[in-house]
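Peer 1: Here is the input, now give the coordinates:
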Amino acid sequence: MTQAPAAGTPDAAEDPRYEAAIFPVFLLQTLAQVAASRGIEPQTLCRGLGFHAEDLDDPAFRVSYRQASLMIRRALQLVPGDGLGLAVGNRNVLGTLGLLGHAVSLCPTLGDAFDIGMRYQVVAGGITQSSVRLSGNEVWVEAGFRFPDVEIQVFAVEELFASLLVYGRSLVGKDFTPLRVELAYPAPAYAAQYGSLFGCPLRFGAEQNRCAIEARWLMHELPNHNPLALKQVLALLETEHTQVRQKLDLAATVERAIERALRRGPSLEHIAGELNMSSRTLRRRLGEQGLSFETLLNNVRRTRVMSLLMNPELPVERVAEQSGYADVRSFRRAFKRWTGVSPSEFRQ
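Peer 2: Reported below is the predicted structural model:
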């Protein structure tokens, strides 16, 4: 029996990237370990998804986003206890990142490790799309999403920021601690776990998911730096990255351009101009990948809308404005088309 996509999830018929087997299974392997420690057989999480628990031990094995998201959704339903994303992230080690983990450990400074991590994050199997932004004496690590999959966004954010803490302490020592963490969703019942894990001020109901660290950490020299070994590992990473990017590059570039212009209601002509090509060329090149500009615009808008709606204090009018809609009425129509319910019903 075919499982229909849940509210806020991407439609495989609209976006062929949803079915592309490009995601390494490192995250799913850790998820299976956490599930096993809580009494759930890993095979139960994999059943019917097109792979077996044993496949998660193969570093060369790849799954699609659809498969990964369904396994995570199933774990959230079956695995007892709260804060599953925190538990998975906290269980990670640098080796969980595979070849990328080896590369960041060989970097000269933590700042270089961040650069490498962001550049090659797609080969590590994460379901978020992170970015790093320097602001004065602070560095913000911001969590974005590859697809507007609201059901697993909390899990994804928890896993990302808990992992960031683990990786940072593995590289520079136990004193590595965030300045503060902001989450774009209400405080869950297990919010105390966040405080115990991160040991810094927390803000729920923020406008976006992000974590601040002191900029001075970027200059911290790493003990295992080896220029020759790093060069060799980066060559291998680049080969793997190129293979993935060939499937994702154009779509990701267009989506980034749409994100930058989202509040202005970007058009095909505007985005094509940003990318130094004609609108006809852009439409043709997207068509060659089975995509359309309208699909990508909808994906970006849905991702932004779902993230903003997780903040219960943000008015619907503000959500519409920040998502590039000319008026609230057109926003409500689009949202009802995506989910079958109104924005206020969705929040409830």
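Peer 1: Could you use CA atoms for every contact and neighbour count after this?
Peer 2: Fine.
Peer 1: Could you report the neighbour count for the residue nearest to Leu84 when sequence neighbours are not counted?
Peer 2: Nearest non-adjacent residue to Leu84, counting by CA to CA, 6 or more residues apart in numbering: Phe155, 6.7 Å away. Counted with other CA atoms under 10 Å, the neighbours of Phe155 add up to 21.
Peer 1: Thought Ala87 was touching Phe155, still the case?
Peer 2: No: Phe155 is beyond contact range of Ala87, at 9.8 Å (criterion: CA atoms under 8 Å).
Peer 1: Let's see this one next, to set against the first:
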Amino acid sequence: MHAISDTRITSADVPPHIIRQVMHLIRDRGYTPERLCKGLGFTLDDLQNKDFRVSYRQTSTIIRRAMRLLNDPSIGIATGSRQTIASFGLPGLGMLTCRTLGDAFQYGIKYQIQAGSIAQVDYSADERRFVIEASMRFYDPELEPFFVEEILVSGVAMTRALVGERYQPLRVELRYPRPSHAVEYGRFFNCPVSFGASANRIISDRFWHDIVLRTYDEFMMQSLQESIDQLLGREKPHDELIESILTVLRASIDETPRFDEVARLLNFSERTLRRRLTGLNVSFQSLIDRARYEYSLDLLERTRLPLNQIAMATGFSDSRTFRRAFKRWSGKVPNQMRAPGTADALAHSHDPERRALNGSRD
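Peer 2: Here you go, the predicted model:
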């Protein structure tokens, strides 16, 4: 049974790291990965966007399709073994700044959602050993082996990257019955593996926990982690439908697509898309406004473009209409969002909107 009675499955709050690796795997095995995205509200190009997020529903659908296409139940191991430190994004870079392997695990677990984890990962340690445990956030027995394989295998691959290939666990315990591809576990983990256990976990000698990482720099650790923490702290979850619509709108912000065009791109009928948005208490216009506001704010903060060019870049016919919309969105005039010194420099240029940039108009 594939249905999961949990409204969180449509919360698009996870970077698509797993989907990216599955797509690489599909391509490496000679198939075209584009068709796996059909009807899910995104394309392969969207996977390159650092701000793009996916839901459990989207991720699990891709995995099921990949399993059927490849006729291979062991792709969780193949997917996890492809992961590198960089695959975890900013949390992975933060782990590189840590002093010991144990510190790195604790840092990664703190930001496991931002690192793309679908499973829930927990950590514990005592004087003799340390344990990494994985459990499912969603009840989905069919895909539990995949997600547990992916997170535990990627964790071991990452550990070997941090402390060397000589690392191996004491043992691996898995909650589900022995699968048909169980031999692959022994080959990768290189330690005893048991099934039907009380939990999914990797148990390792405490020795590895306390190893100082070669990437550790005591003078840079704090400042680097503060910068990464600040970036990670800005992320907020979205519903997968809202995220999909915003992705379409951001791709053509200067020529905003009509509602029927967005519905077609997302493989919805207009009626269905309108009903879904009504259920979320969100209007299509509010999403257009949000996409325009985000882009205009980015241009104001990062560039010295005059206001009339920013207006055109965000789909407005003139700068006056843009100023009024921006004030409605933010409660401020565009000039107030400029980086320090930018507004003054523009005010003395030949920009015909300099009076507005100086705040003399609304």
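Peer 1: which position in the second structure aligns with the residue nearest to Leu84 of the first structure?
Peer 2: Residue correspondence to the second structure (TM-score structural alignment): Phe155 of the first structure is matched to Phe146.
Peer 1: Ile213 of the first structure too?
Peer 2: Aligned by TM-score structural alignment, Ile213 of the first structure pairs with Ser204 of the second structure.
Peer 1: what does Ala20 of the first structure give?
Peer 2: In the second structure, Ala20 of the first structure lands on Ser11 (TM-score structural alignment).
Peer 1: which residues touch that match?
Peer 2: By CA atoms under 8 Å, 6 or more residues apart in numbering, the contact set of Ser11 of the second structure is 54-56, 237-240.
Peer 1: how many other residues sit next to Lys174 of the first structure?
Peer 2: Lys174 of the first structure sits with 11 neighbouring residues when counted by other CA under 10 Å.
Peer 1: Name the nearest residue to the corresponding residue of the first structure for Asp51 of the second structure, ignoring sequence neighbours.
Peer 2: Residue pairing (TM-score structural alignment): Asp51 of the second structure is matched to Ala60 of the first structure. Closest residue to Ala60 of the first structure apart from its sequence neighbours, by CA to CA, 6+ apart: Pro24 at 7.2 Å.
Peer 1: Looks like that neighbour contacts Arg62 (just checking).
Peer 2: Yes: under the criterion of CA under 8 Å, Pro24 of the first structure makes contact with Arg62 at 4.8 Å.
Peer 1: neighbour count winner among those two?
Peer 2: Pro24 (24 against 20).
Peer 1: Tell me how far that one lies from Leu86 of the first structure.
Peer 2: Plainly put, Pro24 of the first structure is 20 Å away from Leu86 of the first structure if you go by CA to CA, to the nearest Å.
Peer 1: related to what we said a few turns ago, so who does the closest residue to the match of Ile213 of the first structure other than its chain neighbours touch?
Peer 2: Ranked by CA to CA, 6+ apart and with sequence neighbours excluded, the top spatial neighbour of Ser204 of the second structure is Pro169, at 4.5 Å. Pro169 of the second structure makes contact with 189-191, 202-205, according to CA under 8 Å, 6+ apart.
Peer 1: Need the counterpart of Pro169 of the second structure in the first structure.
Peer 2: Taking TM-score structural alignment, the alignment pairs Pro169 of the second structure with Pro178 from the first structure.
Peer 1: just the helices in the stretch 101-250 of the first structure please.
Peer 2: In the stretch 101-250 of the first structure, the segments counted as helices under DSSP state H, counting those that start in this stretch are 110-119, 153-172, 191-198, 227-260.
Peer 1: Hmm, Ala53 and Gln43 of the first structure touching each other?
Peer 2: Yes: with contacts counted by CA under 8 Å, Gln43 of the first structure reaches Ala53, the gap being 5.1 Å.
Peer 1: Just want to know which of these two has more residues nearby.
Peer 2: The neighbour comparison of Gln43 of the first structure against Ala53 (other CA under 10 Å) goes to Ala53, with 17 against 14.
Peer 1: ok so, going back, quick check: the gap between the residue nearest to Ser204 of the second structure and Gly108 of the second structure.
Peer 2: Where Gly108 of the second structure is concerned, Pro169 of the second structure sits at a distance of 19 Å (CA to CA).
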